[in-house]
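*Asks:* Any chance you can model this:
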Amino acid sequence: MEASHAGDPGLFGPSSVAWQMHGDPMMWVAGIRALYLQALHPRVVRGVLQNSDFRRDAWGRLMRTADFVGTTTYGSTEAAERAGARVRKIHSMLAAKDPGTGERYGVDEPDLLLWVHCAEIDSYLHVLRRSGVPLTDAQADRYIAEHRVTARLVGLDPGGVPGDRAGLAAYFEKVRPELTAGPEAREVDDFLQSPPIHPLLIPARALLWRRVAHLAYAALPPYAHELYGRPGPPPATVTRRLRCTGTLLRCVPARLRWQLPPKHIIRAMSRLGPGSRPAPYKLGA
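*Replies:* Predicted structure coming up:
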């Protein structure tokens, strides 16, 4: 399918910061941090839990988010626009109910979409930079600005979306009074600490998953730790663990990692040529 779009750089293209960053394996840790952060907005997490069986499908939700990020970053323009249209259509059909007031509201309310967007972008940027991806402040600002494109895809007005680190920080400061670790957030927290799995995989859960989930939780901002009521390790310890984990994961050859489905990066390189290969060192080029 991508062959018919040969030469199409998509919405971002190889010269973007997102193109170089989103192939990094620490994006998985960042995705779990984003889930932790998103769950602190009661109206957002209520919409998730009331419209899906989160405990059974949390892995599927992570995979769908990863597929959306991969498609919008590395796919053709048509594929990215199609992915955005699919998300908007699904959201337009879903609603949630506030158990306290009885109010019903759409999950596609702009305020809710904006929280999900900002929590994701902040998490990707925070985890990758802190784990060792060489990104200047100017490049970080550019990364945030680039993602106004994905904000448009999910139904937001790009002009109302933070476009740099200062704007993102101001947004979080403004929203913080609305955040709380209510029962729904606790449910997400419980799941992420100990997801239900086949008995034969319990040792792997203890060895691998919990370490990743704990690292993602540790990377949250201090106010999130306060709301969840579970303090994080000292910042220097968290940074050291993120760097060690990033170094370890980046030892796995990229070509091997990119062979895993759905192969967004491999297909992008087939469409645009080997020179489009993502690599953080290209950010300084």
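*Asks:* drop to CA atoms for contacts and neighbour counts, all remaining ones
*Replies:* Noted.
*Asks:* Is the closest residue to residue 275 other than its chain neighbours within a helix or a strand, and which one?
*Replies:* Once flanking residues are discounted, residue 275 sits nearest to residue 269: 7.6 Å by CA to CA, 6 or more residues apart in numbering. Assignment of secondary structure by DSSP states H and E places residue 269 within helix 264-272.
*Asks:* Please compute how far that helix lies from its chain's middle.
*Replies:* Taking the mean C-alpha point of helix 264-272 and that of its whole chain, the gap between them comes to 21 Å (CA atoms, centre = their mean, to the nearest Å).
*Asks:* other SSEs contacting that helix?
*Replies:* Helices and strands in packing contact with helix 264-272 are listed as helix 54-74; criterion 3 or more CA pairs under 8 Å, 6 or more residues apart in numbering; DSSP states H and E.
*Asks:* Go through the helix it packs on and list whatever outside residues touch any part of it.
*Replies:* Residues from elsewhere that reach helix 54-74, judged by CA atoms under 8 Å, 6 or more residues apart in numbering: 9-13, 18-19, 22, 31-32, 48, 79-81, 83, 150, 188, 191, 195-196, 262, 264-265, 268.
*Asks:* To check against the first, give me the structure of this:
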Amino acid sequence: MARRNTPTPWEDYGFFGPDSVAWKVWGYPTAPVTGLQRAVVVEELDPPLIAAVDATGDNYNRPRTRYDRTIRYFAMVAFADSRTVSKAADVLVKVHSKAIGVEPLSGKTYDANDPHSQLWILLTGWHSVLKAYETYGPGKLSEEEENRYWEECAIAAELQTCDPADVPRTRDGVRAYFERMRPHLAASEAAQNMMHHLLNAQVILPSAHWSLRPALWAIAKVIRAGTIATMPHWMRRLGGLRQSRLTDVLVRPLLRLSYGVLHRVRTLKLAVLRAISPSTVPIVEPMWRGIAPANPVVLTPTEARERYGYDEPRRAHLALRARQRERVFGHGESPSDEGLVESQQVLGSLA
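*Replies:* Model prediction:
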């Protein structure tokens, strides 16, 4: 009989598995903290994305829930089985179908399912997690490992509406992508406010006894400094983020030591993850505990879609997406919440 605290094994290894570089990088404790904090902060520099995020107000109204669902989704892509991830990718298209509107700076329409927006989200996520791993974890990957990492990123792209062919496969290619994006990025007042808000790690932590609040405040300050230290200076200037070079230098050994301890002490690592993203714990715990799936195989997203009957994300739910566009752009109404209720079973509660 299985022990009560033994996590339920996955059906299979999903799309990567224990031999992948994705497991090595995304499985390190830098990923859910500095890595994804950096990702959601940098994302706000894209005008269509901040317009969609600012319109909902969710990052202000329920930051803990929003962050929990974000971490859970990325963790599912890396570690969950093929059935679970395929369902998550499908329902995410429905959720994003309501994130449409008019971007106030340019007056152009935006759509969260737009392939260019999805590529930006994908690459800022995978790049930020790698950057955090290199800076505060074991260090840089070998050239071969990094090329494999970006090949695996292209596999993850098959779970979004972007084209996997657009994913760079090398460090230089990723650097060139961000240089191409740079002229299109901007930091409005809304973007800068959101970036500062998301850099406050206290907004994603549960309430604590008053005696612990000074310690949590200090931890949040260190995490904020560590995240800013991984950002190039041009991004900091756009976001209005000021931090001295001395702080950049001092925070590195402190976070390297802290993450190193977390990596070695599994119970502590799980406790930290449970504090910042409780719904993600059952996603990663089988991997952290070395529990093999029922069927230890790795599938491709195409194989999984054929097996479970899902459409390719860029072609999924076209009728729903058309209805949402008609509501918003044709009738001036708010988009429906179709997909959000369903998403709670897969991505976590909205409450």
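*Asks:* Superposed, what's their TM-score?
*Replies:* Here the superposed chains carry a TM-score of 0.84, computed using TM-score structural alignment, normalised by the length of structure 1; 272 aligned residues with a CA RMSD of 2.7 Å.
*Asks:* related to what we said a few turns ago, go ahead and confirm the residue nearest to residue 275 of structure 1 touches residue 255.
*Replies:* No: with contact defined as CA atoms under 8 Å, residue 269 of structure 1 does not count as touching residue 255 (11.2 Å).
*Asks:* Just want to know which of these two has more residues nearby.
*Replies:* Neighbours of residue 269 of structure 1 and residue 255, each counted by other CA atoms under 10 Å, are more numerous for residue 269; the result is 19 against 11.
*Asks:* how close does that one get to residue 276 of structure 1?
*Replies:* The spacing between residue 269 of structure 1 and residue 276 of structure 1, counted by CA to CA, to the nearest Å, is 6 Å.
*Asks:* Same question for residue 103 of structure 1.
*Replies:* Taking CA to CA as the measure, residue 103 of structure 1 falls 49 Å from residue 276 of structure 1.
*Asks:* Check residue 18 of structure 1 too.
*Replies:* Look at residue 18 of structure 1 and residue 276 of structure 1: by CA to CA, they are 13 Å apart.
*Asks:* ok, these two, which is more surrounded?
*Replies:* Comparing residue 18 of structure 1 with residue 276 by other CA under 10 Å, the one with more neighbours is residue 18, at 26 against 19.
*Asks:* Excluding chain neighbours, what is closest to that one?
*Replies:* Using CA to CA, 6+ apart and skipping the chain neighbours, the partner closest in space to residue 18 of structure 1 is residue 143 (6.0 Å).
*Asks:* The one you found pairs with which position in structure 2?
*Replies:* Correspondence of residue 143 of structure 1 to structure 2, assessed by TM-score structural alignment: residue 149.
*Asks:* and that match, what helix or strand is that in?
*Replies:* Using DSSP H and E, residue 149 of structure 2 sits within helix 143-157.
*Asks:* Helix 63-79 and that helix, what's the angle between them?
*Replies:* Note on geometry: by axes from the mean of the first three to the mean of the last three CA atoms, to 10 degrees, helix 143-157 of structure 2 and helix 63-79 are set 110 degrees apart in direction.
*Asks:* What helices and strands are in contact with helix 143-157 of structure 2?
*Replies:* The criterion is 3+ CA pairs under 8 Å, 6+ apart, and the helices and strands that helix 143-157 of structure 2 contacts are helix 21-26, helix 115-136.
*Asks:* any chance of the ones you listed in TSV, with distance to residue 71 of structure 2 too?
*Replies:* Compiled in TSV, these are given as follows (distance: least, CA to CA, whole Å):
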stretch	distance to residue 71 of structure 2
helix 21-26	11
helix 115-136	10
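*Asks:* Most tightly packed of the ones you listed?
*Replies:* Compared across those, helix 115-136 shows the largest average neighbour count, a mean of 22 (mean count of other CA atoms under 10 Å).
*Asks:* who's in contact with the match of residue 143 of structure 1?
*Replies:* So residue 149 of structure 2 contacts 20-22 (CA under 8 Å, 6+ apart).
*Asks:* of those residues, which stay in contact in structure 1?
*Replies:* Using both residues aligned by TM-score structural alignment, their matches' CA atoms under 8 Å as the contact test, the members of the contacts of residue 149 of structure 2 still in contact in structure 1 are 20-22.
*Asks:* With distance to residue 45 of structure 2 as added columns, please give these in TSV.
*Replies:* Rendered in TSV, the data for these read as follows (distance: CA to CA, whole Å):
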residue	distance to residue 45 of structure 2
20	31
21	28
22	26
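*Asks:* The helix holding residue 149 of structure 2 vs structure 1, average distance?
*Replies:* Between helix 143-157 of structure 2 and the aligned residues of structure 1, the post-superposition mean distance stands at 1.5 Å (mean CA distance after the TM-score superposition for structure 1).
*Asks:* need the next SSE after that helix, C-terminal direction.
*Replies:* Secondary structure here is assigned by DSSP H and E; on that basis, the next helix or strand after helix 143-157 of structure 2 toward the C-terminus is helix 171-181.
*Asks:* Count the residues that sit near residue 42 of structure 2.
*Replies:* By other CA under 10 Å, 22 other residues sit near residue 42 of structure 2.
*Asks:* Please apply the same query to residue 229 of structure 1.
*Replies:* Applying other CA under 10 Å, we find 10 residues neighbouring residue 229 of structure 1.
*Asks:* before we move on, what about residue 173 of structure 1?
*Replies:* Residue 173 of structure 1 sits with 10 neighbouring residues when counted by other CA under 10 Å.
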